[in-house]
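# this one's sequence-less:
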């Protein structure tokens, strides 16, 4: 059976450095930091008092108040990003066969955490009578985001959520790729969303010592590959991509951003939260991705790393890149856009794939910002695109995304021949 070709025809982004695809790109190439003191609640007693929140996002700009109250923030973000991607793709919803349009979404690393938190706190503050919001469960469940997207637009193809912690949206994208490759759909809306900047989210990550505590300088706290990095910065938002079968896209005259040529998955099988120190799972996932795409290591021009700014994870990933790519590794523009957006957990894979695609379209690699101190355990010959964007003709770009539980996902895009 000959596999169908899959292309990207629409993008949508809602991020801490820009609330549209174009604003996101401008934030990336200018090296903008999305980190700032938390505004959603009083964080004074928390170890970490900052995060990468969305700026100037008002749900009522997109939904009426009644509709907005029925959705957790992560589902609102998903709807907004998906709508932008659908509009960007110029899909004619009156003509497309909606039985062959699916929605496969990275179901957030955590889901409707704020909804769960608030309902439990309200119950605990009461007299013990179970007065719960009737929308508690449908607001909280991780699969509600693709459900809401399909209900709004009438998309009746495959509709589900993937959950693999921070690898969730990259997993969703790979599933969507294969659904189209196999001929089951003409179009799939895919991506991921997250809204974990909450009392429970920040408190939980602080308890496991995962977050940076650079409270005196939030904007410089996310510093992947830097010798003084001390943990990741939590972010929120959503990224959406319209994937389309190539002939279907060509027939309707769609703009094609890139061809989605392959993906890979693997497991560290090592530890609940820590990466394998030698990056063996990361080696496996990149190897699987290259094989799936029919590419050689020397074909890769750019890698947007998982690069969370944790002491262990950054080193393990770069070791794996050196092992897979050998002498070619020094020719690759490596970066981590988490230095600007923070870590969007379940939305990270989608947002970072969008960064790769836009870098390919514009011929510019966004920088890894906030680098001041060399880490002696990192190969100095690697080009980590430090502090300033670099021009580059990118023919093939890759994105890595890893999640707690040892979940690894890798996707790769190519300029259309």
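It's in. Keep in mind that what you see is a predicted model, and the values were worked out from it rather than measured.
# C-alpha from now on. contacts and neighbour counts both.
Fine.
# number of nearby residues for the closest residue to residue 148 other than its chain neighbours?
Nearest residue to residue 148, sequence neighbours excluded (CA to CA, 6 or more residues apart in numbering): residue 79, at 7.3 Å. For residue 79, the neighbour count with other CA atoms under 10 Å is 25.
# now swap in residue 60 and tell me
What residue 60 shows, counting by other CA under 10 Å, is a neighbour count of 12.
# and residue 85, that's in a strand?
No: Residue 85 sits outside any strand when classified using DSSP: H, G, I helix; E, B strand; the rest coil, being helix.
# distance of it from residue 160?
As defined by CA to CA, to the nearest Å, residue 85 lies at a distance of 18 Å from residue 160.
# ok, the two, which is more surrounded?
When residue 85 and residue 160 are compared for neighbours, residue 85 comes out ahead with 26 against 19, by other CA under 10 Å.
# which secondary structure element is home to the residue nearest to residue 374 when sequence neighbours are not counted?
In space, and not counting its chain neighbours, residue 374 is closest to residue 227: 5.3 Å by CA to CA, 6+ apart. Using DSSP states H and E, residue 227 maps to neither a helix nor a strand.
# A further structure is provided below for comparison with the first:
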């Protein structure tokens, strides 16, 4: 089996429109959650989110491209360009034939869907643009990445709600690890911050009206975000042969299903995924220094996740650092695991642990070191990234310092 390393990373999210600005914001504990800006927002009860501000699609794409690219696809392409440029790869010949892309996404082109529902049902129009279907389909972003970069190998989209990105990156890892491809582009994106997207989430009654405060006793719900995180997963010897910079090693993963409830999380399901990722990576619990938590800020998730970590790590749980960067950039749903992987890379590579901001009151049911409010310097050899989705679908990635 092949070793797998990350040789490129790209992102656009509420904290920054590239990796350096995002990591700087994480180090500073900056909050990217603010008042939402879109049509009919005044009709919503929830009016905050991790929205990408100061972004003009016309500055990045031409008119023909915008007719095909929903906002989630735009974000994906921006992040993919950054990641592939950093990796210094060009896809031609045999490499192009074998390289592919696996992305996570939950809602697909929600903005396109929202706009066209309005057109038909509110404005009474009888025709929509002929490219509505290829614009809103979940696999649109993966398809456009494959076309732009000449990726002719395995390419597809994974949709498992809030675990989509982690599932996608696990699949890409497996393909490189197993020798199917020397290079895979992996990650995820989401853009649900439109009237219909937020209105749907309002119905669940799990949203906060003021802030995302994971693990704090006074937490009152999650906050949606948007954006993308894209990475280049490359076979270690392939990367070494060309002198590529290695950001981190992807060492293992695990997936599990709660098989219990469509929305309520299960401690046992989460624990199996956490333990399985360590077993796959062949690391002991004592070697893990940092966990990027799923940490949504809901009452149920945070106490369940804390209990799962405590069960798996036992006495070592007290020595672990675990933070939720959703407190800063919001919950990117299908894209969330990809953006959060950046915090794991920062911990391993730079020795900086991103904080859980908005933490105000200790919760006895979340009695772990959640790195409250301020970033921390620490040497970390192994990091885990948790993602636990509605539907009881869990995916955990294990990364090592190169």
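That came in fine, so what should we check first? Treat the numbers as computed from the prediction; the structure is a model and nothing was measured.
# about what we covered before: aligned partner of the residue nearest to residue 148 of the first structure in the second structure?
Matched by TM-score structural alignment, residue 79 of the first structure corresponds to residue 77 in the second structure.
# wait, a strand at its match?
No: with the criterion set as three-state DSSP, the secondary structure at residue 77 of the second structure is helix rather than a strand.
# distance of the counterpart of residue 203 of the second structure in the first structure from residue 113 of the first structure?
Using TM-score structural alignment, the partner of residue 203 of the second structure in the first structure is residue 207. Distance from residue 207 of the first structure to residue 113 of the first structure, counting by CA to CA: 16 Å.
# over to residue 301 of the first structure?
To residue 113 of the first structure, residue 301 of the first structure is 38 Å away according to CA to CA.
# okay, those two: which has more neighbours?
Looking at residue 301 of the first structure and residue 113 with other CA under 10 Å, you find the greater number of neighbours at residue 113, namely 25 against 21.
# before we move on, what SS does the closest residue to the more buried one other than its chain neighbours have?
With CA to CA, 6+ apart as the criterion, residue 113 of the first structure has its nearest non-adjacent residue at 6.3 Å, and that residue is residue 196. Judged by three-state DSSP, the three-state class of residue 196 of the first structure is coil.
# verify the stated contact: residue 196 of the first structure with residue 114.
Yes: contact criterion CA atoms under 8 Å: residue 196 of the first structure and residue 114 qualify, at 7.0 Å.
# looking at these two, which is more packed in?
residue 196 (26 against 21).
# enumerate every residue touching the residue of the second structure sitting at the aligned position of the more buried one.
Under the alignment (TM-score structural alignment), residue 196 of the first structure maps onto residue 192 of the second structure. When the contact criterion is CA atoms under 8 Å, 6 or more residues apart in numbering, the partners of residue 192 of the second structure are 107, 110-111, 198, 225-226.
# at 7 Å instead, please
Residues counted as contacts of residue 192 of the second structure (CA atoms under 7 Å, 6 or more residues apart in numbering) are 107, 110-111, 198, 226.
# does the residue nearest to residue 148 of the first structure touch residue 149 like I think?
Yes: with contact defined as CA atoms under 7 Å, residue 79 of the first structure and residue 149 form a contacting pair (6.0 Å).
# helix, strand, or coil at the counterpart of residue 33 of the first structure in the second structure?
Using TM-score structural alignment, the equivalent of residue 33 of the first structure in the second structure is residue 31. Put simply, residue 31 of the second structure is coil when judged by three-state DSSP.
# what distance do you get for residue 31 of the second structure to residue 131 of the second structure?
According to CA to CA, residue 31 of the second structure stands 36 Å off from residue 131 of the second structure.
# now do residue 364 of the second structure
Taken as CA to CA, the span from residue 364 of the second structure to residue 131 of the second structure is 52 Å.
# just residue 366 of the second structure next, same as before
Residue 366 of the second structure is 47 Å from residue 131 of the second structure, by CA to CA.
# more crowded one of those two?
residue 366 (20 against 11).
# make sure that one is actually in contact with residue 303.
Yes: between residue 366 of the second structure and residue 303 there is a contact under CA under 7 Å: 5.5 Å.
# and residue 56 of the first structure, helix, strand or coil?
Under three-state DSSP, residue 56 of the first structure comes out as coil.
# the second structure: which residue goes with that one?
Using TM-score structural alignment, residue 56 of the first structure pairs with residue 54 in the second structure.
# residue contacts, that match?
Neighbours of residue 54 of the second structure in contact, by CA under 7 Å, 6+ apart: none.
# can you tell me how far it sits from residue 327 of the second structure?
Counting by CA to CA - residue 54 of the second structure and residue 327 of the second structure are separated by 21 Å.
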